[in-house]
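Q: got a structure for you, letters missing:
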């Protein structure tokens, strides 16, 4: 384009450009100049998939609960607030805490670890069935359910809305000590009144499977299925259990550890901080310290029920305590 050296030439060019733009706007569709559409009000389906060794792992989001920071014990309120702020965790109305379950496809079994809360704890939870379907699976395809423990946010999802088994073709597994504690009628009767509903939740969830002969118990360290070993994790509840998946070592193994950590912002840095829900807080702290050290040393993949969704990642050892390294989103690698 020739350079316009005179003022008159530059003015003529600008006038021509503006005139052309005005003319073009007259022939554009009306909606091209309209306001943008209304904002969307739904989130993406709550599942995330990753291959670890020879297994396929699908994290399933059940929803969230808001936990009061006063439930955390073993550090001052100021320390807890500082640790939350350090991780940009808002706590004004309670800390938003995810509830996750994990679907493991070993090629031989389709295993669900924990089942979510169903309708036991209000409208912010209970969407695992929807996310299971969104992930490409059906409840009838699940042949094994492994329960880390029998709290309602892990076991209530065993029942469909009408009280029938939600997983009609599955065998349910829980640790022997866990079953003895929650399913014992005498324990429920002796429990404080405010705790008794939690016993009923556990008993109602398990009862149809017991009646059908599909409830089995194990001891800590037992091999439950090929490539699936129970991991002792008592403290949060009497028979709380984790599960190690994979025949490999370290980065080819996945430890699903249930409720070892409720607050990622606080309990990685300060593993000595317990939560009010722990049946035996001293043992829960010792278990947390042991599993954090094991996960960091062996570079295990870890999946946690109350870690920020998808709740999968690694534990890194720090000068003081540990830190959580969440999985990065990536395409599914085929082998």
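A: Perfect, thanks for sending it. All values reported here derive from a predicted model rather than from experimental measurement.

Q: alpha carbons only for contacts and neighbour counts from here, please
A: Noted.

Q: residue 84 reaches residue 266, doesn't it?
A: Yes. Between residue 84 and residue 266 there is a contact under CA atoms under 8 Å: 6.7 Å.

Q: which one's more surrounded, those two?
A: Taking other CA atoms under 10 Å, residue 84 and residue 266 do not tie; residue 266 has more neighbours (24 against 19).

Q: would you say that one is within a strand?
A: No. Counting by DSSP: H, G, I helix; E, B strand; the rest coil, residue 266 falls outside a strand, being helix.

Q: was I right about it contacting residue 85?
A: No. With contacts counted by CA under 8 Å, residue 266 stays clear of residue 85, the gap being 10.1 Å.

Q: quick one: name whatever helix or strand follows the helix or strand hosting residue 229.
A: Counting by DSSP states H and E, the element that carries residue 229 is strand 228-232. Going down the chain from strand 228-232, the next helix or strand is strand 241-245, by DSSP H and E.

Q: presented hereafter is structure B, for comparison with structure A:
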């Protein structure tokens, strides 16, 4: 979020902030309806043509377009509507598409966060009140939502994490275990840039999740070097020289995050390396993506984004020493720690 425009009266600035939900919903539905995809793929269209193609009411569509155009998402060209480079990212076909996050945000996040007041009063995740069950249980029990979640995570890997490993080299070690590795995309990216063709890997996640890694590893020609293992990192993890936790710890509160780290410590030999890929919450009042993401974690999972000192304490209590924090071109950092 941008800094407050102090040239405007506070009431005007606050009114715009309070109306922020209108913009996000407009972007969600314009993505899901296919309007952004049509414009990005086929060029400027009239509202009438867009309405017919997308199955939309023409008047409602025109008013949605008018709303987002003032934010630079679309632009008008005579009687036609064109998409801007910003709006093009809502297209399902764009190479840096945010479509998965937009549609996933509408169905996976937006409605549950409406119960944020419940979280404020009780400390419980808003999703627990809205869905009546833990967030991941709700998603796993609905195939359509599970597919949306996977799509949103794929967008994260392609966009928000893009360039993260540029110039980065893994520490010494023969085996890298990606815990909570999902479809294996992060480990495949890391090993693909590693330059050590004899290093081996393990993708570890829940049995019904990790099966998707086979296709990813096959496409990356890594099937002969990477083992796919099902299990829970709360119980036991494989032995390895290097462990990777990518966007995992922020899903959990401090108690559960400590359980995960202690499970890793129980399997890791002395001197094993741990790489934690997360955002770090900076001090002060400056805007940062992690501060917004922290509300998502609070509302949906009861997890949290953390400051560097908070990571240091968690790691220390589990038997790891935080050695350095490596900045990356993405919003995330690589926290390197070593098992005592």
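A: Nice, I can see it. As the structure is a computational prediction, the values presented were derived from the model and not from experiment.

Q: overlay the chains and give the TM-score.
A: Taking TM-score structural alignment, normalised by the length of structure 1 as the basis, the two superposed chains have a TM-score of 0.31; 172 aligned residues with a CA RMSD of 6.2 Å.

Q: and the angle for the strand holding residue 229 of structure 1 with strand 241-245?
A: Calculated by axes from the mean of the first three to the mean of the last three CA atoms, to 10 degrees, strand 228-232 of structure 1 forms an angle of 150 degrees with strand 241-245.

Q: from residue 134 of structure 1, how far out is residue 23 of structure 1?
A: 49 Å (CA to CA, to the nearest Å).

Q: to clarify, my last question referred to residue 155 of structure 1.
A: Residue 155 of structure 1 is 21 Å from residue 134 of structure 1, by CA to CA.

Q: for residue 324 of structure 2, what are its contacts?
A: The contact partners of residue 324 of structure 2, taken as CA atoms under 8 Å, 6 or more residues apart in numbering, are 335-337.

Q: adding neighbour count and distance to residue 312 of structure 2, write those out as TSV.
A: As requested, these are arranged in TSV below (neighbours: other CA atoms under 10 Å; distance: CA to CA, whole Å):
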residue	neighbour count	distance to residue 312 of structure 2
335	23	10
336	20	10
337	24	9
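
Q: so which of the residues you listed belong to helices?
A: Nothing among the contacts of residue 324 of structure 2 maps onto helices, per DSSP state H.

Q: next, format the residues you listed as CSV and append distance to residue 300 of structure 2.
A: Formatted as CSV, the contacts of residue 324 of structure 2 follow (distance: CA to CA, whole Å):
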residue, distance to residue 300 of structure 2
335, 24
336, 27
337, 28
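
Q: compare neighbour counts for residue 155 and residue 134 of structure 1 and give me the winner.
A: Between residue 155 of structure 1 and residue 134, residue 155 has the larger neighbour count (other CA under 10 Å), namely 27 against 15.

Q: I figured the more buried one was touching residue 202, is that so?
A: Yes. In this structure, residue 155 of structure 1 is within contact of residue 202 by CA under 8 Å, at 6.6 Å.

Q: list the contacts of residue 218 of structure 2.
A: Listed by CA under 8 Å, 6+ apart, the contact set of residue 218 of structure 2 is empty.

Q: residue 209 of structure 2 versus that one, what's the distance?
A: 16 Å.

Q: structure 1: helices as residue ranges?
A: 7-25, 77-86, 128-134, 152-155, 176-183, 185-190, 196-211, 264-267, 281-298.
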